[in-house]
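*Asks:* Structure here, sequence nowhere to be found:
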């Protein structure tokens, strides 16, 4: 199998796991979100650290945490991703998966805005049009429901800020995420210790719940490893298009399986954001193809 096909399959696998993860978290609605987040952090650390140990790369983890500046950057990244994880878990438990799917549809467009504001990037007219169309969709939903879709906006913003912060790091995704959960793990340990000391911790009370909590580590680690593999083997435009599998599956879980309310205002907002994403993706694909053609042209005359 070619590297391209392997990468595409890896990306599809990652997005399917992410997209169907609400089904997993629905099985743990009896576990408080903070406790579930603490378990996800600790079990993720066990999986990631074990993976790095098998690969002989624990030294890379020590290097990633080797300076106060790196620790500070990773610490802020850890706060952003933990806030994102917590809100996602909480939203599933209270029956707001429709909003989580909307948030992950909005993420690429929010990331574009953050790139302009924080990184001083420039956008062409079509990308500005896609951002404006998405903003109109959110405004319409806010007007229709009488409240802004804060869950969607916060999920998209925290993940977008997380991406901006990660751009400042030179470490690979597995090493950086391992460092992030390592920084968060002392908080998780203290919180779980307090719960169990007061007889409130759920781990160990029954085999099914304990097994599901331990599984959260694999559920976190596996799609990230697949995503990292895909990013190395396929173009960014392909990765960008395939990532919409994730919110699409979340949306189907919300409406078809969980029976969440989906109003006409939701329908209009989703349609506008889908159209915005189609415009944005089409422009991104054209730009990616143009970039790939330029090196191919110059390589014929450049010395090797």
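*Replies:* Sure, I can see it. Values in this document were obtained by computation on a predicted structure and should not be read as measured data.
*Asks:* Please make it C-alpha for all contacts and neighbour counts, starting now.
*Replies:* OK.
*Asks:* Do a quick rundown of the helices in the stretch 1-150 of the chain.
*Replies:* Secondary structure of the stretch 1-150 of the chain (DSSP state H, counting those that start in this stretch): helices located at 3-26, 33-54, 58-64, 68-93, 97-118, 125-145, 150-166.
*Asks:* try this one side by side with the last:
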């Protein structure tokens, strides 16, 4: 019970902080999003290095670096996380906050499909209904957008796969060590991307004043803290609990995009969103039914480990 309470605390902290990201990255929207992510990776790596030194985690980091199989899993999770960051930053900084929230609403349903395709899991009748309704909602949303909602689906796919791979790789690894490994493996990609941006458009983070530069650099801290909390939560909670908690982030994102940014939501887009929300309600009902039948069950609505 103590582990569960701690896991819930870590998880709530992670998903609530992720829910503030649209507001945070909206503050630095004047910076090229292709420049923001490399800064974010570098600042996250510095912050993780400080934490790893203070908490004496470098020995654990070295052990993973000498384990090719485990390092490979972390490298894969790092690439998926990097892709997710880039898609999210582009979405928020280009004024598509509501579409990013749609992506994270779709994510639990996509995670279920990972279980079916990768692990051969069977869906209940209610889960199939939820997936079907969500699919219809995504198609309607795509038609209403007038273009393919690549931001929403890109976020759902990248974070769904990241959660699954990270759960598999990091179940016995603490959050600080895991994130340090992930940022180490993506640092070379970030450096190359930064060099390309510098040569094509020039670096602009420091041209908008000290305040903007500080926000860009602090994005590393803002990034590291919820990911570390997520790693600690994933080690302590059943997957079903994580499935419930992850709905917090897109709810906050949608509220910010609609009420603060006043993004337009056409009738067709409303239909698409409502369809996805109905699917999530059905999914939650199914989760509650399964938990009552088997309180110890770990359901397919959180990140699913890959074997």
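*Replies:* Arrived safely. No experiment lies behind these values; they were computed from the predicted model shown.
*Asks:* can I get the helices of the stretch 1-150 of structure 1 in TSV with mean neighbour count and distance to residue 216 of structure 1?
*Replies:* Below are the helices of the stretch 1-150 of structure 1 laid out as TSV (neighbours: other CA atoms under 10 Å; distance: least, CA to CA, whole Å):
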stretch	mean neighbour count	distance to residue 216 of structure 1
helix 3-26	20	9
helix 33-54	21	5
helix 58-64	16	22
helix 68-93	19	12
helix 97-118	22	18
helix 125-145	18	32
helix 150-166	21	19
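*Asks:* closest one to residue 297 of structure 1 among those helices?
*Replies:* Within these, the stretch nearest residue 297 of structure 1 is helix 3-26; the backing value is 21.7 Å (CA to CA).
*Asks:* can you put the helices of the stretch 1-150 of structure 1 in CSV and add distance to residue 238 of structure 1?
*Replies:* Shown next, in CSV, are the helices of the stretch 1-150 of structure 1 (distance: least, CA to CA, whole Å):
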stretch, distance to residue 238 of structure 1
helix 3-26, 8
helix 33-54, 26
helix 58-64, 29
helix 68-93, 24
helix 97-118, 14
helix 125-145, 18
helix 150-166, 18
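*Asks:* Please name whichever of those helices is nearest to residue 225 of structure 1.
*Replies:* Residue 225 of structure 1 lies closest to helix 3-26 among the helices of the stretch 1-150 of structure 1, at 8.1 Å (CA to CA).
*Asks:* Average offset of that closest one relative to structure 2?
*Replies:* Superposed on structure 2, helix 3-26 of structure 1 shows a mean distance of 2.5 Å to its aligned residues (mean CA distance after the TM-score superposition for structure 1).
*Asks:* Counting by contacts, list what that helix packs against.
*Replies:* Contact partners of helix 3-26 of structure 1 among helices and strands, from 3 or more CA pairs under 8 Å, 6 or more residues apart in numbering; DSSP states H and E: helix 68-93, helix 207-233, helix 236-242, helix 245-252.
*Asks:* now the longest one against helix 3-26, angle please.
*Replies:* On the basis of axes from the mean of the first three to the mean of the last three CA atoms, to 10 degrees, helix 207-233 of structure 1 is oriented at 150 degrees to helix 3-26.
*Asks:* tell me what helix 207-233 of structure 1 is packed against?
*Replies:* Where contact means 3+ CA pairs under 8 Å, 6+ apart, helix 207-233 of structure 1 is packed against helix 3-26, helix 33-54, helix 173-197.
*Asks:* of all those helices, which lies closest to residue 73 of structure 1?
*Replies:* Closest to residue 73 of structure 1 of these, according to CA to CA: helix 173-197, at 9.6 Å.
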